[in-house]
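K.L.:
need the 3D shape of this:
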Amino acid sequence: MQKKLIKVNPADNVIVALTDLVQGEQIAFEGTTVSPTTDVKAKHKIAETDFEIGDDIIMYGVLVGRASKPVAKGEVITTENVKHKSEEVFGKNGNLGWTPPNVDRWKDKTFNGYHRADGQVGTKNVWLFFPLVFCENKNIEKLKEIFENELMPKKDVSYKNLLRSLIEEKSVEEVVDKSPNENLLDNIEVKFINHQGGCGGIRQDSELLAKLLAGYVNNPNVAGATVLSLGCQNLQISIFKDALKEMSPNNDKEILIYEQQQIGTTDQMFQMVIKDSYEAIKRANQIKRKPAPLSKLNIGLECGGSDGFSGISANPALGVVSDIFAALGGKTILAEFPELCGVEQELMDRCVDEEKANKFLSLMRAFEKSVVDAGSGFDMNPSPGNIKDGLITDAMKSAGAAKKGGTSPVVDVLDYGEYISKPGLNLLNTPGNDAECTTGLVGAGATVVLFTTGLGNPMGNPIAPVVKISSNSTLINRMSDIIDVNAGTVITGEKTIAEVGAEIVDYIIELASGNIETKADQLKQDVFIPWKRGVSL
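P.N.:
Next up is the predicted model:
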């Protein structure tokens, strides 16, 4: 029988409802009886004891809020009676010990990936088209139409046929296209991204965008790229080349760059781009998958559309995955700095040296100051969906979100636009915004992104597979077309966190080898949204 209540950490003074609770029912829990004062929805928290105004609210063993009103034992914790509060941070205070997990099950396993000359190994083989400035977006879109129509199989015709059937007043079966074209190039994906940057803002925005785009080219999932420049924009070709050279001095990937103002007419440019790119794509298509150790995988860790179970099931399962890859010599990346508010001290103590700890604290404080200067604060981070599903303060959300990073040492701290280089757990400065975070993780080198969600999010990425992991079983039953792995089995008691973590590792190996495809990739949910370093939570 499924448990009704759980206390996440022995030090906590709130209890999580695992199922819907009825007012007044008597629930045996840890040698005592708990009786809700009202009906309680699953995922929400109730007070284990009476709280007076100003009393600390503890969850995950850390401070996550303060009582703003008296709260009775058994009463639901809400935004009306509890406000955000997090621990003060004073600096690195020693080192936290770490015992690596047993990885005998995976230490000799390999995945079939795309080996690059610099030693990196990709999980995909992508030829990427992108502009240096938004003025070239339409040209990128036209190239996408041309290349996808001629090179890619036309799998996704159902909605087009539905619209045509309505227009022609026929059944869908009467207007179904002939069989889809065969993919002419079976070992390469051609992807296209655009953006709203490159000019018109401050120069720092363009420089940061150059680093991000360089990270995408340097990502081992990319075989080469076609780049369009107008010519007069802030993000000059030289700035992009310098960013790529600094990131990867010996980069030997084919990168085709075209400057429209130097070429002439659009027709002239298109003829050059199409001819040159097709020949380069054919060469990239010759690259084949070969075995590689799991240490060559770069795993991004993210949550979005979180609920009250995310920090209890899916996020801790990712923590298991992160620790396993750290023990195997792989790289993992924990991002979303606004969602690390309240756990800074623990993360600083996990940093391998004081320099990394100080960089982390400096980036966190600068980020928070920029938000406060704009009239907001990290306490405004939880979305209406988060709050409705039991995440009522930023510190509560953050304490659960940080579980994705497991317990291993923090080997490096990166600002947005920097690229990973050290095996182990890395911290990356990004907003919590799902699209901006995923975009940044892949720009930092992630070849697979693990994305936990309690409410559902279809988003993917143009060059890296994004694995959706549900925190509850209701979600995967309701939105099965976007969820890849179900961690809700932890909540129902069917599996342990360790078992779900192991399941995800096995899934990653199959995914990285090209044997399975994420739901986001099946739905072509390619999202690329750079962070402009303004206020974004």
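K.L.:
going forward, measure contacts between C-alpha atoms and count neighbours the same way
P.N.:
Fine.
K.L.:
can you give me the strands in the stretch 51-200 of the chain?
P.N.:
With DSSP state E, counting those that start in this stretch as the criterion, the stretch 51-200 of the chain has strands at 56-59, 62-67, 82-83, 110-115, 121-122, 126-131, 189-192.
K.L.:
Asp415: neighbour count?
P.N.:
Counted with other CA atoms under 10 Å, the burial measure for Asp415 works out to 16 neighbours.
K.L.:
before we move on, what about Ile167?
P.N.:
Using other CA under 10 Å: Ile167 sits among 9 other residues.
K.L.:
OK, contacts around it?
P.N.:
By CA atoms under 8 Å, 6 or more residues apart in numbering, the contact list for Ile167 is empty.
K.L.:
mind checking how far it is from Glu174?
P.N.:
Distance of Ile167 to Glu174, given as CA to CA, to the nearest Å: 12 Å.
K.L.:
find residues that contact each of the two.
P.N.:
Residues touching both Ile167 and Glu174 (CA under 8 Å, 6+ apart): there are none.
K.L.:
from the strands of the stretch 51-200 of the chain, which stretch is densest packed?
P.N.:
strand 121-122 (a mean of 30; mean count of other CA atoms under 10 Å).
K.L.:
mind giving me the packing neighbours of that one?
P.N.:
strand 110-115 (3 or more CA pairs under 8 Å, 6 or more residues apart in numbering; DSSP states H and E).
K.L.:
helices or strands up against the strand it packs on?
P.N.:
For strand 110-115, the packing partners by 3+ CA pairs under 8 Å, 6+ apart come out as strand 121-122, strand 290-293, helix 497-512.
K.L.:
winner for burial among the ones you listed?
P.N.:
strand 121-122 (a mean of 30).
K.L.:
SS state for the residue most central in space within the chain?
P.N.:
In the chain, the centroid-proximal residue (CA atoms, centre = their mean) is Glu302; its distance is 3.6 Å. For Glu302, the assignment made with DSSP: H, G, I helix; E, B strand; the rest coil gives strand.
K.L.:
which helix or strand contains the closest residue to it other than its chain neighbours?
P.N.:
With sequence-adjacent residues excluded and distances taken as CA to CA, 6 or more residues apart in numbering, Glu302 is closest to Phe451, at 4.8 Å. Following DSSP states H and E, one finds Phe451 within strand 448-453.
K.L.:
and this one, so I can compare the two:
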Amino acid sequence: MQKKLIKVQAEDNVAIALVDLVQGDRVQYEGEEINILSDTKAKHKIAFVDLDKEDQIFMYGVLVGKAMFPIKRGDVLTTENVKHQSDLVTKKTRTVSWNAPDISKWKDRTFMGYHRPDGQVGTQNVWLFFPLVFCENRNIEVLKEVFEKELSMGKERKQRQLLRNLINGNDADFNDGKAETSSETFDNVDVKFITHQGGCGGIRQDSQTLAKLLAGYVKNPNVAGATVLSLGCQNLQIDLLKNALNDIDPNLNKPVLIYEQQQMGTVDEMLNTIIKDSFAGIKAANAIERKPASISKLKMGLECGGSDGFSGISANPALGYASDILAAVGGSPILSEFPELCGVEQELVNRCVNDEDAVRFMKLMKAYEASAEAAGSGFDMNPSPGNIKDGLITDAMKSAGAAKKGGTSPIVAILDYGEYVTKPGLNLLCTPGNDVESTTGMVGSGANIVVFTTGLGTPTGNPIAPVLKVSSNTILAERMPDIIDIDTGAVIRGEKTIQQMGEEILEYVVMVASGEIEAKADVLGQDDFIPWKRGVSL
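P.N.:
Here you go, the predicted model:
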């Protein structure tokens, strides 16, 4: 028989409803009978003890809120009777010892990836087009239409006809207008396109941050080469991108084609040149084939979005166990979304290997929260209406569950937005909690695959990295099968352990990284890219 209630840790004074409960129900839990005082939907929390006004509320073993007025044992917690509260963190208080998982079956595992000259290995092989400024978005869209339709046997447009001729080895710019059939296939390369609204018009720091982010996309092992369009007069100058590329890798051995419209004459002349040059690069990239690589070459972004009251007890801890395995074999999991780490700072500070990283983490968190408060918001306003509806009623409660994605491994580095992952082990990256901004940032920091847990469902993807969706419950997986890759609902039903589910997630990651399975987000063509402006974005 399925349990009706669960406490995450023994010291918690609240319990999670695993099924819908009705006022008057008497529920047996660990030898005790609890009288349910109000209708409680699955995923929501009930008080496990009588709470007086101002009493602290603990879940996942951490402080997640306080009672606004007395709450009786068996009554439901709501936004009306509970307010956000979290512990004040001032310093590292102890060093946490780590019980690493058994990696005997994983230490020699490989995936089939694309090897790069710098030693990184990609899970995809992408030729990437992007602009330095929004003024070039239209030209990017034209190139997207040309390349996507022609390489997929599309038809008609002047530039598309040029590309068709190039594919068939015809040096002439245009033929008599008759369509020709492509004689060459491009099975080993994807051509992807990014547009954005930045590069000019904002503060200079935004352009500098965008330059670092775009340089990270070029550096990402999933990218074989890139075509970059500049207008010429914008804040994000070509030299700014080149400097960012040099900072991230002075020995970058990857083709990067850069074009400045104000120096190239007409749009048609520029596009024709870009198509010819880029086609040569795409053709060369297509010759790169997958080869075996250790799974230690995986840099796995850990993301959550559309979370529910089950996320913190099924999908997130299962992903956390997969993260621990990857860290133990020398891979690089990446935990981000700093607003959703509010309330678990002490645990994370104590897990930092270096004291300097502990200090940096606290500084980044405090600066971020201060900027949010200066704008009239704050981390306590982070839960979305969907989160609250499904039982995540305070930011600390949401954060305590969200942090489970990072497992229990030591933290080897604290990175600010736009900084690149270089160390094996768990890395913390400062990003917003916004799904796309966070995913965009992790991929810009080197993630070659992202695993995204969700309780409500979200279609988020990325142009150059597979984004796998993991549902916290089976109802969601059955309702949105075109979006969900992995279902962890068996954990809620008690059919699988967190460890078993974590290993299943990592097995699936290896298959996607090897090109054996396509992520649902890629099937849907979900290529989301939103850079973070360092203003407030929660």
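K.L.:
TM-score for this pair?
P.N.:
Here the TM-score for the pair of chains, by TM-score structural alignment, normalised by the length of the first structure, is 0.94; 512 aligned residues with a CA RMSD of 1.1 Å.
K.L.:
re the thing from before, adding distance to Ile312 of the first structure, write the strands of the stretch 51-200 of the first structure out as a markdown table.
P.N.:
Conversion of those to a markdown table gives the following (distance: least, CA to CA, whole Å):
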| stretch | distance to Ile312 of the first structure |
| --- | --- |
| strand 56-59 | 11 |
| strand 62-67 | 15 |
| strand 82-83 | 20 |
| strand 110-115 | 30 |
| strand 121-122 | 31 |
| strand 126-131 | 36 |
| strand 189-192 | 36 |
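K.L.:
Lys290 of the first structure: which of the ones you listed is closest?
P.N.:
Closest to Lys290 of the first structure of the strands of the stretch 51-200 of the first structure is strand 110-115 (CA to CA; 4.8 Å).
K.L.:
post-alignment, that closest one versus the second structure, mean distance?
P.N.:
Strand 110-115 of the first structure, aligned to the second structure and superposed, deviates on average by 0.5 Å (mean CA distance after the TM-score superposition for the first structure).
K.L.:
run through who's touching that strand.
P.N.:
If you take CA under 8 Å, 6+ apart as the criterion, strand 110-115 of the first structure is touched by 121-125, 220-221, 287-294, 509-510, 512-514.
K.L.:
what ranges do the helices span in the stretch 101-250 of the first structure?
P.N.:
Per DSSP state H, counting those that start in this stretch, the stretch 101-250 of the first structure carries helices over the ranges 137-151, 158-168, 172-175, 203-218, 237-247.
K.L.:
distance to Gly113 of the first structure added to those, as TSV?
P.N.:
Compiled in TSV, these are given as follows (distance: least, CA to CA, whole Å):
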stretch	distance to Gly113 of the first structure
helix 137-151	23
helix 158-168	32
helix 172-175	40
helix 203-218	16
helix 237-247	22
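K.L.:
looking at these, which is nearest to Pro101 of the first structure?
P.N.:
Taking the helices of the stretch 101-250 of the first structure one by one with CA to CA, helix 203-218 is closest: 30.9 Å.
K.L.:
residues in contact with that closest one?
P.N.:
With CA under 8 Å, 6+ apart, helix 203-218 of the first structure has contacts from 128, 132, 197-199, 222-225, 234-235, 239-241, 243-244, 247-248, 251, 416-419, 440, 442-445, 530, 532-533.
K.L.:
most tightly surrounded among the helices of the stretch 101-250 of the first structure?
P.N.:
Each of the helices of the stretch 101-250 of the first structure was scored by mean neighbour count; the highest is helix 203-218, a mean of 23, by mean count of other CA under 10 Å.
K.L.:
how far apart are that one and its match in the second structure?
P.N.:
Once the two are superposed, helix 203-218 of the first structure sits an average of 0.2 Å from its aligned residues in the second structure (mean CA distance after the TM-score superposition for the first structure).
K.L.:
quick one on the thing from earlier: wait, which of the helices of the stretch 101-250 of the first structure is closest to Glu182 of the first structure?
P.N.:
Here helix 137-151 is closest among the helices of the stretch 101-250 of the first structure (CA to CA), at 8.3 Å.
K.L.:
and the closest one, which stretch of the second structure?
P.N.:
Aligned by TM-score structural alignment, helix 137-151 of the first structure corresponds to residues 137-151 of the second structure.
K.L.:
so what touches that stretch?
P.N.:
With CA under 8 Å, 6+ apart, stretch 137-151 of the second structure has contacts from 129-131, 154-155, 157, 159-160, 163-164, 182, 185-186, 191-196, 229, 271, 275.
K.L.:
how far does it sit from the chain's center?
P.N.:
Computed by CA atoms, centre = their mean, to the nearest Å, the chain-centroid distance of stretch 137-151 of the second structure equals 26 Å.
K.L.:
what sits against the residue nearest to the centre of the first structure?
P.N.:
Contacts for Glu302 of the first structure were tallied using CA under 8 Å, 6+ apart; they are 334-336, 404, 434, 437-438, 449-452.
K.L.:
can you say which of those residues are buried?
P.N.:
Buried by 16 or more other CA atoms under 10 Å: 334-336, 404, 434, 437-438, 449-452, out of those.
K.L.:
can you lay out these as a markdown table showing distance to Gly61 of the first structure?
P.N.:
Output for these, formatted as a markdown table (distance: CA to CA, whole Å):
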| residue | distance to Gly61 of the first structure |
| --- | --- |
| Leu334 | 20 |
| Ala335 | 21 |
| Glu336 | 21 |
| Lys404 | 16 |
| Asp434 | 26 |
| Cys437 | 27 |
| Thr438 | 29 |
| Val449 | 28 |
| Leu450 | 25 |
| Phe451 | 24 |
| Thr452 | 22 |
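K.L.:
what is the nearest of those to Val76 of the first structure?
P.N.:
Using CA to CA, the shortest approach to Val76 of the first structure within those belongs to Thr452, at 25.3 Å.
K.L.:
for that closest one, give me its contacts.
P.N.:
302-304, 306, 310, 314-315, 468-471.
K.L.:
closest to Asn386 of the first structure among these?
P.N.:
The closest of the contacts of Thr452 of the first structure, once distances to Asn386 of the first structure are taken by CA to CA, is Ser306, at 5.9 Å.
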